[in-house]
Structures are given as structure tokens and as C-alpha cells.
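In: coords below, sequence missing:
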């Protein structure tokens, strides 16, 4: 692996740099939640068309995750990370010309490029963390590393809340009362609000890529992995023929759809069910949810010392079914607070399903399995768009039935894994 060297002692700098990636993609993911509200206002979009922000973003994950896995197998973890950061940075810089031309399609393309970079980062960082210690604690270790992800998410929301949202939310009547010139100026101002934040993000990410490129990394080993796997197509056939792994794919697809859907439409839910709430005020609910998400990561990781991860996953999924259904039937502040609480119980789901999917596998299966699990992030595109369609046809409150059904799939996965556990994970 180019740029790495074997070492018997862990080096703090490479570990810090890898953990920082969880922060960086957390910020990118949750800035999308701000962009949905911002573009809905700037381009006068329906909920379905605004939800295409997530569709374009997670389509990038889906299409690029497998090439990222192949790239990682050929060139190694470090090279994949650097290439991913370069794509991330370029995508962020594309926001400037997209805003200048006021082209919604170009914004969607820029988000696709950013997501392509993040596919490289997630495909390489997640399995790498599971290898940095004993197999028995891999799930807990990945949960701990993922605990830094919501810090980036919170930073993304704060950036959007204070540097993108203008706080000016005109009603349809006010817009109709404006002259054509005034409306055009307003829409242009709202569109260009994303330029400087994304320019700074793009430059910072590219600088981080250079820092990682210049850093000497220890050689990753997989001595604790159960066994080696056959290469090429044999690995893929073995994975797709494994019911445990296929179950993890389905669970991850629906979990990501639930998470992205809840966060994408929290601001919309608050404004629709609590009339008079500005976008800046509504963003506080999303920020509170992300704080709960971060707290849940640390609490969940601690609980896994005493409770098997699969049991915790099952309990948290059951609670979230109840919370999202509560948001359906009690719109307004009670439902909004239920969605905030929902984030606490979503916290352990992604890393736990991911770790359960790759546990006990050889190095080739772990790398390819990681790419397939990252591909399931397409659930964020499919199910968020579905929520937007339900909202347009009915209401944003009733759209929360979609994540409720998604959490039911996660519950079923956890229940099945509890009945047929791998030794040490019952």
C-alpha cells in the first residue's frame, strides 16, 4: 500500500485524521437538510422536487461505492481517502458557479460529486476502524468513532442556520405583492447565500487531503479476521448468498432512508405544523435532534459493554417506531419533540448494522461488503423522495409513516440476528 509503513505502535496522528473523516462527512450530510429548505424557498419547489437534493446526493453514494471499494482494494485505504477528499472539495467549489447561474441542476450535480467523494471516505474509513483492535469490540469501536459524526452534523446545521439562512421568509401573498424585479433579486440573494460557506468548506477539505497525503500511516492488518476469502466474483457470490449479510443490506437501506427522511423534513415539519416559525427557528429543532444523536452514540457505546449490540438495536428500533407514529398523529410541538427524541435512538443503528454485516469476514469480503453496505445509502434518495411525494399528496405529518415503516424493517433484522447470532454477539 503506497504511503504506509508497518508499525508495532499506534500513531495518534493517523488515528485523529481518520476519525476526522467522520466529522467531515457528517457536516456534508446535514448541510443537505438546510439546502432542502433553502432551495425550496429560492427556487419555489414542491416538497418532492426539494427532496431531489437528497436523491442526487445519495445516488452518488450508490453509483460510486462499488468503484470505491475496487479502488481501495487496488490502491489501499490512504489513497482512497485522499481521492475521496479531492472529490468532496471539488464538489463544494462547484457551488459557486451553480449559484452564479442560478441553476438547480448544477447544484444537484455538485452534490453528486460531493457524495461520490464521501462514498470513497465511508467505504474506506468504516472497515478500517473495525480492524483497529480485537474483533470482539469492533462494533463498539465503530460506534465510538461514529460518535464524532454528529459533531460534524451539528456544525453543518449551525453553518447553514447562521451563514445560509437569511431569516427572511416571505409568504406567498408577500411574494405576489412584489414587483418582478424585487422577486428576482430576492431569489438571487437566497441562491447566492450558499456560495461563501461552500467555498470555505471546499478549500478546507482540499487542504485536509494534502495533510493526509503527507502523513505516514501504519500498515493496516487483518490478523484477527476469521478467514481469507476467495477473490473476484467468488467473494460477491458468497456475500450475496449469505442471508445474514443480505439482511444487513436491507436493514441499512431502510435505516438510512429513515434517518435522512426525518432530518431532511424536520424543518419543513416544524414550519408546517407550527405556523409562524421561521426557518432559522425551525433549524433549532434539527440542531437539538443532532445533539441527541451525538449523546445517543456515546450512551449506546457505553451500554454495549453490558448489553449485546443486537439487543440494543432491537430496543432502539422499537422506540423509534413509536416516536415517528406519535409525530404522525400529534402534529405540532409534541410531534416535533418526538422527532428530536427519535435522533437519540437512531444513533447506534448505522454503525451497528454495518459492523454486524462485516463481522467475522476475511479481508476481501470485508472490503467488498463495506462497498455494498455503503451502496445501500441510496435508501436516503429513494425514501426521502417518497416522503416528499406523500407530503405533497397528503401532509408532512403523514409522511412520517415512511420512516416508521423503515424502523420496523430494522427491528425485524435485529430480531432475526438475535435468534441466529454469531458467537459472541448474542
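Out: Now that the structure is in, tell me what you want to look at. Since the structure is predicted, the reported quantities are computational estimates derived from the model, not experimental observations.
In: please count neighbours and contacts with C-alpha atoms only from this point.
Out: OK.
In: and the helix ranked longest in the chain, what's buried?
Out: Determined from DSSP state H, the single longest helix within the chain is helix 12-42. In terms of neighbour count (16 or more other C-alpha atoms under 10 Å), helix 12-42 has its buried residues at 14, 17-42.
In: repeat that for stretch 208-228.
Out: Buried, per 16+ other C-alpha under 10 Å, within stretch 208-228: 208, 209, 212, 213, 216, 217, 218, 219, 220, 222, 224, 225.
In: same question for stretch 309-320.
Out: Going by 16+ other C-alpha under 10 Å, stretch 309-320 has these buried residues: 309, 310, 311, 312, 313, 314, 316, 317, 318, 319, 320.
In: downstream of the longest helix of the chain, the next helix or strand is which one?
Out: Once the chain leaves helix 12-42, the next helix or strand it forms, by DSSP states H and E, is helix 47-50.
In: show me what that following helix is packed up against.
Out: Packing partners of helix 47-50 (3 or more C-alpha pairs under 8 Å, 6 or more residues apart in numbering; DSSP states H and E): helix 12-42, helix 379-393.
In: what's the helix or strand for residue 318?
Out: helix 309-329.
In: what's the answer for residue 92, then?
Out: Under the assignment here (DSSP H and E), residue 92 is part of helix 77-93.
In: contacts for that helix, please.
Out: 1-4, 68, 71-72, 110-121, 124-125, 128, 198-199, 201-206, 208-210, 212-213, 217 (C-alpha atoms under 8 Å, 6 or more residues apart in numbering).
In: put this next to the first one:
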């Protein structure tokens, strides 16, 4: 840490507060849009009479985009810069929202899935650009805390989205498969057409918002930060000698990518099944519209936890906090599996609070000290978000075969690995690239 020429070229000071505030709005936006999938799933499940595994294809298409375009997005951001990457990502996401209109008009599930994918491509590019940019606008030792704070506003978006979705998308009572069997062919066609069009106006509003924000970013001046000029002193002072050829050669990054994979898979799996789980007569028997509002407690807990975590991690080593939260989340899910009624509802919703610091902490720890490979590392980590495409489908297959309760065993294994990753960073804190 003795080479001043390698210090971050834009430490956090008053001139960067505006940039940080504007970037924080992006975290809110993609949190809001991502969480709407939790409302879209039960809605389209009813419209197209899908089973759980088929309905989870919505999450598969959304999170598959992270796997397919994250690494290319990392290279793109290195070429065009963080600002242009953000502007492009917002425009692509807006285009994806527009595609919901013809998908609803034509009532084609594959077209819905295509719209979800395009939307996710834009969100992926946003994350690849904004996450590392946020970590680079300040001191490396406070990166976890800073990213956790901005992720709290991401959770504000996920907290508000279920209310928005319940009001606009699940406003009318969704009929069960048995109720739909009683309808005539004509009545069923009219019902499905009405339900399909319920998504048109909400996603048109989102498209307008995304294009507007893209325009704002296009004209606002932001600090210029290049990955190769940042945090290089960590590599040179602690690891002299030949530089590593790529981000893949850092075991911390690889293990962190696995951590992102299982964390997003667990978080999305739980969120995707909450409406169906809370609607189960063995739990609360709530209507889907009311159950959707309770989903806000899950995401709201993450928001509160992130505000608290941002303060705690200024004093406590991030690896310790990550280990504690992962162990507690795993125990809460185990309790949910072996209980019913209000206990099962309370414990599964409480998981959100302990999820809070996991993503930003894993992300920041995995990127630490990558220097010129930061852009590539961010792309790798964002591609690991594909866990949200794979694990919910696996949980859906478990739910179809063994029931909703036992299907929650999937997140338990995920939290076990995250606890290991946190412990490893805690135990080997003196060796940043171990």
C-alpha cells in the first residue's frame, strides 16, 4: 500500500456523492423489476395452466441471461466504460419491457419468456457496470459496506414491487385449475385473455421509466474510473512478481462465483415460491393477492438488514457477518421445512433479513485485489447469477414430486456453502487471494 501512483483515482469525497446517489437509483430499479417475476410466476402459471417446473422457466429465462451475456458484458464495459454500459443496459431493459405488450396481446407463453430474457440482458449489463463501479468509487477496505448500503436500495425496490404487482397484476382473483375446468371454452378464452393483458400497462410504465433514466445517464457527467488503474497496489505490494493472466487465476474469485451462484439460486427459489407457499392451506391459505403482499416482508427484511449491515461491516470483518447470516438463514429454512402455519410463514419470511448482506459481501470480497481484471471478474460473478435460472427449476421439480415443504431443502445446501465461503475469508483474512 506504499505506491501512491496506484491509489484509486477517484476516492469518495463530496464531488462523488452525486454519482453515488444516481448509481443507487439503478439498484432500486433492477431490484424492483427482478422482484416482479415473483408476481409474474403465479399469474402466468394460472393463465397458461402450468405446473411448478414450467412456471419456473420465467426465472430460467431471466437468469440465463446472466450466464450468457455477463462475461461479454464485462469485456464491453472495459471497452466503452461504465457510463455507456449503464446507458446501453437501461435501453435494452426498456425494450424488453415493451415486448410484454405483444406477448400479452397474442397470449404466447414463449413470447413472454423471450420478453423476460431481453429485459434480463439489459439488467445484466447494468449489474456488470454498476456493481464494480460502486466498489471502485472509494476506499477498497469499505467496498463491502458501500455496496451493501446501495444494495439496501435494491431491496427497497424488491419490497415495493410485490405491492405494485398485487395491485396491477393480481388485482383480480386468479382461478385455480379446478375452477378453470368448470368454465366453457368461450369463458376460459375470455378469462385467459383478460389475465394476460393485466401485465401490459405495468410493463409499459416500466419501459417509459427505463428509457427516461437512460436519457438522464447519457447527459450526466460521471467520474471516469478504469479498472486497470484501481486497487493495483494490493496485487503489487502483497504479491510481487509476474501478474496473473486473468481473473480466473484467483481462487477467491472462483469460490466467490460459486457463492453468487448458490446465493442467488437460494434467494430466487424462496421468493418464487412464497406466493404459492403462503397460499397453501397447510400454511395460511391466503389468496394469491394477499400472499403477494406478504412477499414484501421477505424483501423488506433484506432492505433493513442491508442498512444495518452497512454500519456493522464498518466495524466487524465482512467474512464473520457473512458466516453468521448464512448459518442463521439455513436454520430458519430447516425450521420452515419441519413446521406449518404461522411458524412456517414467519421463519421463511425472516430469511430475507439474513439474506441481506450476502450478495454485496460475496461480490465485494471476490473482486478484492483484481486490479486490471476487475471488469472481467465482475462479468464472471454476474454470470454466476445464472444460479437463479437453475436452482428454482430444480426446486420446482422437487415441489412437483415431493411437495412445497420438502422442496425448501435446496436453499439449505446453498446457505451451507455460503457459510463456508464466509468462514474461509474470515479464517484466511491475512491472505487476500488465498
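Out: Yes, it's here. Nothing here was measured: the structure is a model prediction, and the numbers come from that model.
In: check the mean deviation of stretch 120-127 of structure 1 from structure 2.
Out: Taking mean C-alpha distance after the TM-score superposition for structure 1, the mean distance separating stretch 120-127 of structure 1 from the aligned residues in structure 2 is 0.6 Å.
In: so that stretch corresponds to what in structure 2?
Out: Using TM-score structural alignment, stretch 120-127 of structure 1 corresponds to residues 125-132 of structure 2.
In: give me the buried positions along that stretch.
Out: Here stretch 125-132 of structure 2 shows 125, 126, 127, 128, 129, 130, 131, 132 as buried, counting by 16+ other C-alpha under 10 Å.
In: check which helix or strand the fifth one maps to.
Out: Put plainly, it is residue 129 of structure 2. Residue 129 of structure 2 belongs to helix 109-136, assigned by DSSP H and E.
In: how far is that helix from where the chain is centred?
Out: Helix 109-136 of structure 2 sits 10 Å away from the centroid of its parent chain (C-alpha atoms, centre = their mean, to the nearest Å).
In: before we move on, what about stretch 150-163 of structure 1?
Out: The answer for stretch 150-163 of structure 1 is 14 Å, by C-alpha atoms, centre = their mean.
In: where does it end up in structure 2?
Out: Counting by TM-score structural alignment, stretch 150-163 of structure 1 falls onto residues 155-168 of structure 2.
In: mean deviation, that stretch versus structure 1?
Out: Once superposed with structure 1, the aligned residues differ from stretch 155-168 of structure 2 by a mean of 1.2 Å; criterion: mean C-alpha distance after the TM-score superposition for structure 1.
In: still on that earlier bit, now render the buried residues of stretch 125-132 of structure 2 as JSON lines, adding distance to residue 67 of structure 2.
Out: What follows is the buried residues of stretch 125-132 of structure 2, written out as JSON lines (distance: C-alpha to C-alpha, whole Å):
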{"residue": "125", "distance to residue 67 of structure 2": "11"}
{"residue": "126", "distance to residue 67 of structure 2": "14"}
{"residue": "127", "distance to residue 67 of structure 2": "13"}
{"residue": "128", "distance to residue 67 of structure 2": "12"}
{"residue": "129", "distance to residue 67 of structure 2": "15"}
{"residue": "130", "distance to residue 67 of structure 2": "17"}
{"residue": "131", "distance to residue 67 of structure 2": "16"}
{"residue": "132", "distance to residue 67 of structure 2": "18"}
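In: right, and out of these, which lies closest to residue 310 of structure 2?
Out: Nearest to residue 310 of structure 2 among these is residue 131, at 15.5 Å by C-alpha to C-alpha.
In: so the closest one touches residue 147, yeah?
Out: Yes: taking contacts as C-alpha atoms under 8 Å, residue 131 of structure 2 lies within contact range of residue 147: 7.4 Å.
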